[in-house]
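Asker: Pasting a predicted model and its sequence here:
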Amino acid sequence: MTLKTQFSSFDFECGTDEAGRGCLAGPVTAAAVILPTNFSNKVLNDSKQLSEKKRMVLKPIIEELSLSYGVQHIFEDEIDSINILNASIKAMHGSIAQLNIVPNYIIVDGNKFKPYNSIPHQTIIKGDSKYLNIAAASVLAKTYRDLYMEKIHEEFPMYNWKKNKGYPTKEHRAAIEKYGVTKYHRKSFRLLPEQYCLDL
């Protein structure tokens, strides 16, 4: 399916998406992207449908050709404090705030969002596989988060974050069981062993 350039008829429509919502460790990361109305790219799609290599090829293309983009991490302590849904929305708001063009419309991947500065918005289920600006945001959110997880992997290589990126793989859970948790783990999530979870 060919992705549409944008949802609305506004000149500066921003697409936003997040990555890392279901992870046990690391931040939730969101990106916001405003693309030119004539933007096209045959490869760009929902980041989950793309190989890591393709995402890394697309990253500088999106950064160069977008009218504006922003990326925001929300880290573990804040996720534990305000919960993952609120942290995801806060990350999206933060990424939109970084744009050097004020968007006049926002489209959001998924079905949950809170109004941002009275700018009209629309949530779109699977929006990252329907609209190029959300797909571009999904690629930036995923690549920036992956690069961060590869960096902190060097500090705690036993969890193999460079491969699993903090997601709850069997290997990751086994490492938590063996070595305990780190400062990068989300204590409010169901980690193993159970005593490492906060009683929230």
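Answerer: Sure, I can see it. Numbering: from 1, shown residues only.
Asker: use CA for all of it now, contacts and neighbours both
Answerer: Fine.
Asker: What segments of the chain are strands?
Answerer: According to DSSP state E, the chain carries its strands in the segments 13-19, 28-34, 68-74, 105-109, 121-124.
Asker: quick one, the fourth one and strand 28-34 angle?
Answerer: Spelled out, it's strand 105-109. Angle, strand 105-109 to strand 28-34, by axes from the mean of the first three to the mean of the last three Cα atoms, to 10 degrees: 140 degrees.
Asker: wait, what's in contact with the nearest residue to residue 70 once chain neighbours are set aside?
Answerer: Once flanking residues are discounted, residue 70 sits nearest to residue 95: 4.5 Å by Cα to Cα, 6 or more residues apart in numbering. Contacts for residue 95 (Cα atoms under 8 Å, 6 or more residues apart in numbering) come out as 30, 31, 32, 69, 70, 71, 72.
Asker: These into TSV, with extra columns for neighbour count and distance to residue 7?
Answerer: Converted to TSV, the contacts of residue 95 look like this (neighbours: other Cα atoms under 10 Å; distance: Cα to Cα, whole Å):
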residue	neighbour count	distance to residue 7
30	34	19
31	32	18
32	34	15
69	27	18
70	23	20
71	26	21
72	25	23
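Asker: Next one for the comparison:
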Amino acid sequence: MVAPRVNEGLLQIAGVDEVGRGALFGPVVAAAVILLPVAAERLVKVGVKDSKQLRAADREILYETIKTHAVAFCIGMASVREIDRMNILQASLLAMRRAVMRLSITPDLCLIDGNRAIPAFAIDQRTIVKGDQREPAIAAASILAKVWRDRLLVRLDRRYPGYHLASNKGYGSRAHQLALETLGPSPQHRLSFSPCQRSLFQSPPQPAISPAIPML
């Protein structure tokens, strides 16, 4: 990975990525990060790359390093209710939109991980397949989004015990699916996802609890 060539002649470029699309529980979370070229080069040297290729402990360290070197960064998310209402793809794009729009600086260009652009978006954007492996700003965004969401799931594990959220981070591990069969879905499970739908018929639903997500 090298510092992106596409930022030549532009003032501010934001890398944008999301995490949590495949999870059964909790919001989908996106991050937007603006880096100057010199900061991008420095972050690559200290190990910034696709968050999936990093250990959790390394992501935690890089999370703080990225925040220090970024011109601007922000988190956006789409709730479980929004995921169930509009589908996970559209909710992911909504989370990305929110992350970009809440930046303290409006970027000239957004580099979006994947092949789907944010719909009806006023800011110029470019989609990059496997962008978290090719563009430092996208890799940085993937790390911020991953760490933020993981921290949130650890906190939600205390609110919704029994699903092993601190370890599985809301994904469909065997332990998580067994808990779904036993406990039924919580108010933060994605009922539009088939494993959560099946669990509705296998066990009584939990009492309604406020679906508010704590902010970190």
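Answerer: Structure received. Computed from a predicted model, the values in this text were never measured in an experiment.
Asker: tm score of chain vs chain?
Answerer: Scored by TM-score structural alignment, normalised by the length of structure 1, the superposition of the two chains gives a TM-score of 0.93; 196 aligned residues with a Cα RMSD of 1.5 Å.
Asker: And the contacts of residue 95 of structure 1, which is closest to residue 139 of structure 1?
Answerer: Distance to residue 139 of structure 1, by Cα to Cα, is smallest for residue 31 among the contacts of residue 95 of structure 1, at 8.4 Å.
Asker: Check the gap between the closest residue to the closest one other than its chain neighbours and residue 125 of structure 1 for me.
Answerer: Of all residues not flanking residue 31 of structure 1 in the chain, residue 71 sits nearest, at 4.3 Å (Cα to Cα, 6+ apart). To residue 125 of structure 1, residue 71 of structure 1 is 21 Å away according to Cα to Cα, to the nearest Å.
Asker: Residue 188 of structure 1 -> structure 2?
Answerer: Using TM-score structural alignment, the partner of residue 188 of structure 1 in structure 2 is residue 192.
Asker: how many neighbours does the closest residue to its match other than its chain neighbours have?
Answerer: Excluding its sequence neighbours, the residue lying closest to residue 192 of structure 2 (Cα to Cα, 6+ apart) is residue 84, at 5.2 Å. Residues lying near residue 84 of structure 2 (other Cα atoms under 10 Å) number 15.
Asker: check contacts around residue 84 of structure 2.
Answerer: 190, 191, 192 are the contacts of residue 84 of structure 2 under Cα under 8 Å, 6+ apart.
Asker: between those residues, which is closest to residue 53 of structure 2?
Answerer: Looking across those and measuring by Cα to Cα, the closest to residue 53 of structure 2 is residue 190, at 26.4 Å.
Asker: how far away is that closest one from residue 197 of structure 2?
Answerer: Residue 190 of structure 2 is 8 Å from residue 197 of structure 2, by Cα to Cα.
Asker: Over to residue 2 of structure 2?
Answerer: On the measure of Cα to Cα, residue 2 of structure 2 and residue 197 of structure 2 end up 44 Å apart.
Asker: out of those two, which sits in the busier spot?
Answerer: Per other Cα under 10 Å, whichever of residue 2 of structure 2 and residue 197 has more neighbours is residue 197, with 16 against 13.
Asker: Burial check on the closest residue to the more buried one other than its chain neighbours, number of neighbours?
Answerer: Excluding its sequence neighbours, the residue lying closest to residue 197 of structure 2 (Cα to Cα, 6+ apart) is residue 191, at 5.5 Å. Here the number of neighbours of residue 191 of structure 2 (other Cα under 10 Å) works out to 22.
Asker: Show me what residue 75 of structure 2 lines up with in structure 1.
Answerer: In structure 1, residue 75 of structure 2 lands on residue 71 (TM-score structural alignment).
Asker: residue contacts, residue 173 of structure 1?
Answerer: 191, 192.
Asker: thinking again about what came up before, can you add distance to residue 155 of structure 1 and give the contacts of residue 95 of structure 1 back as CSV?
Answerer: Output for these, formatted as CSV (distance: Cα to Cα, whole Å):
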residue, distance to residue 155 of structure 1
30, 24
31, 26
32, 29
69, 29
70, 27
71, 23
72, 22
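Asker: now residue 21 of structure 1: how far from residue 124 of structure 1?
Answerer: Relative to residue 124 of structure 1, and taking Cα to Cα, residue 21 of structure 1 is found at 17 Å.
Asker: Over to residue 97 of structure 1?
Answerer: Using Cα to Cα, which is the criterion applied here, residue 97 of structure 1 is 21 Å from residue 124 of structure 1.
Asker: re earlier: just give me the match in structure 2 for the residue nearest to residue 70 of structure 1.
Answerer: So residue 95 of structure 1 corresponds to residue 99, using TM-score structural alignment.
Asker: quick one, which of the strands of structure 1 is nearest to residue 133 of structure 1?
Answerer: strand 13-19 (4.6 Å).
Asker: Would you mind getting the average deviation of that closest one from structure 2?
Answerer: Strand 13-19 of structure 1, aligned to structure 2 and superposed, deviates on average by 0.3 Å (mean Cα distance after the TM-score superposition for structure 1).
Asker: Helices of structure 2, start to end?
Answerer: With DSSP state H as the criterion, structure 2 has helices at 37-45, 56-69, 80-86, 88-101, 136-159, 165-168, 174-183, 194-202.
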